[in-house]
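[1] test case, fold it:
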Amino acid sequence: MNKCVAKARLALLITLGLGLNLSLSAHADIVLHGQLKQGGLLWGELPAGSSVKLDGRALNIADNGVFVFGFDRDAKPISHLEICGADGECEKQVLNIAQREYDIQRITGVPQQTVTPPASVLARIRKEAALVSKARQQEFPRQDFTQTFNWPVLGPITGVFGSQRVYNGSPGRPHYGLDIAAPTGSKVVAPIDGVVTLAHPDMFYSGGTLIIDHGMGVSSTFIHLSRVLVEVGQQVKQGDAIAEVGATGRATGPHLDWRMNWAGQRLDPALVIGPMPTAE
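    Next comes the predicted model:
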């Protein structure tokens, strides 16, 4: 039987871009990468024969011990990580998820037809949502998310993860992406390696839409594109041109909306990437 240590003996330190030790008293030290906060993506490695659970949910572990998990925009303040070694001994850690304050805008007097799409396009919206869901549910045994991310395009940040608008008193969907303003036609490059799981020229809400899978449930979505330059099933390398910036779908101006997901959790791209390079 597994022996669960009721009192955590893990010293958990996590930071963006640096590997710090998750010290296990009975097992080898583990290095984690990422930010322990709402919208954060984290990954690490475990010794052979180990298993890990997040809030009671078993996480996939690759043959080389790599595992990954993340926290949604509205993740609760407390989560629980349990790691079991090949010897059956388990250790638990309470994870304190940093809570964030999001920009909430309240707008009144907006015409209802602007807020609610007409009934004539509802079937189209449902069909496109199903395509996106299917693409994100694919899971490849890749570990591209362990790479250092690069910016897919450079420009002013005009929208941030988690912001939300309340129209005429009714909350709209939160914004789950990172908006980067750039002229129409600007090249969008792959921030890390991956395989294309969706390439659509024009969806109702998101316009030109591209999804790239980075492995083990981690994916990037790029929307409002004027052109998609890759095809489903194509493998891309970091820095490859994959699309062009546009203002398609429900967009008010040309920009790239970059989103990330892990296993149904919506993540913040800003937490996996460093500062944007300054123009030379």
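[2] C-alpha only now, for contacts and for neighbours.
    Fine.
[3] do a quick rundown of the helices in the stretch 1-150 of the chain.
    Counting by DSSP state H, counting those that start in this stretch, the stretch 1-150 of the chain has helices at residues 112-115, 122-137.
[4] pick the most deeply packed of the ones you listed.
    Mean neighbour count (mean count of other CA atoms under 10 Å) peaks for helix 122-137 among these, with a mean of 15.
[5] tell me what that one is packed against?
    strand 194-203, strand 207-215 (3 or more CA pairs under 8 Å, 6 or more residues apart in numbering; DSSP states H and E).
[6] for comparison, sequence B:
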Amino acid sequence: MVIRLLAALALVAAGGARAATIDGEVRQGRLVFGHAERWEEIRYDGRVLHVAPDGGFVLGIGRDAAGELAIEVRDDKDKVTTLRRPILTQDWDIQRIDGLPDKKVNPDPETQERIKWERSRIQAARQADRAAFDWQAGFRWPATGRISGIYGSQRILNGQPRQPHLGLDVAVPTGTPIKAAAAGRVTLAAGDLYFTGGTVIIDHGAGVQTLYAHLSRVDVSEGQAVTAGQTIALSGATGRVTGPHLHFGLAWYGLQLDPAPYLPKAD
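    Presented below is the predicted three-dimensional model:
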């Protein structure tokens, strides 16, 4: 036993062994968590991942990802190995929404230019790349109410198929306080975007962000640090909606994921 322990300690000191791990299963639309040793560099999809002081790292798997996850692990001897896991698939629901104004379903050319500019602004906010790890503390509900829309569902607007719904909708009355799901820094605070109306994005470090949309009032500003549970806005029915609710999103460097698995179970 003593000999095996000494041999293991010598191997750790040398650095050359692959010790990085992936925690749990890998599913479409989910975050993937793992741990690395101090001498290891973790790469995924061409990006060097931020690793927390305790070795934790995180990445995202898109809704339509297929095949296997492959993470490169480089040790201090420049030896590269690969962690591989199969990507488990999900079944997605179909939702039909009728009665929307036609201009909201088929915007005119001028509005298309506005949409393009707003998307570039959102994309810039989603590329925040801080070596911060607020995501490790977990997430809380930004508001509680009936779940009126789920992640991954395919929406058909006025009979026309649209992109999947990439968030969680919580039906709450206009004026309901909206809380930060975790501590972080505000990267977007917009009062009136075409699709999402009043919108806030909070960066929680290492590429993890949450989004809060259709807000009637925004109470934070870009660059502001917020704490978990802090009121950041009031809910509303702004943007492209059929009624008041909060659209709550989770993303990893802009790759939109399902927030539901990371929220406390409803009472």
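[7] report the TM-score for the pair.
    Overlay of the two chains. TM-score (TM-score structural alignment, normalised by the length of structure 2): 0.85; 251 aligned residues with a CA RMSD of 2.4 Å.
[8] circling back: for residue 5 of structure 1, find the nearest of the helices and strands packed on helix 122-137 of structure 1.
    strand 207-215 (31.5 Å; CA to CA).
[9] where does the closest one end up in structure 2?
    Mapping strand 207-215 of structure 1 onto structure 2 (TM-score structural alignment) gives residues 197-205.
[10] from residue 258 of structure 1, how far out is residue 82 of structure 1?
    In this view, residue 82 of structure 1 and residue 258 of structure 1 are 32 Å apart by CA to CA, to the nearest Å.
[11] coming back round to it: deepest-packed of the helices and strands packed on helix 122-137 of structure 1, please.
    strand 207-215 (a mean of 26).
[12] got the angle between it and helix 122-137?
    Here strand 207-215 of structure 1 runs at an angle of 20 degrees relative to helix 122-137 (axes from the mean of the first three to the mean of the last three CA atoms, to 10 degrees).
[13] strand 207-215 of structure 1 vs structure 2, mean deviation?
    Taking mean CA distance after the TM-score superposition for structure 1, the mean distance separating strand 207-215 of structure 1 from the aligned residues in structure 2 is 0.5 Å.
[14] that strand packs against which elements?
    By 3+ CA pairs under 8 Å, 6+ apart, strand 207-215 of structure 1 packs against helix 122-137, strand 194-203, strand 218-228.
[15] can you redo the helices of the stretch 1-150 of structure 1 as TSV with distance to residue 95 of structure 1?
    Converted to TSV, the helices of the stretch 1-150 of structure 1 look like this (distance: least, CA to CA, whole Å):
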stretch	distance to residue 95 of structure 1
helix 112-115	38
helix 122-137	26
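[16] which residues touch the aligned partner of residue 236 of structure 2 in structure 1?
    Here residue 236 of structure 2 is matched to residue 246 in structure 1, going by TM-score structural alignment. The contact partners of residue 246 of structure 1, by CA atoms under 8 Å, 6 or more residues apart in numbering, come to 183, 184, 185, 224, 225, 226, 227, 253, 254, 255, 256.
[17] let me know the closest of the residues you listed to residue 93 of structure 1.
    Among those, and counting by CA to CA, the member closest to residue 93 of structure 1 is residue 256, at 37.7 Å.
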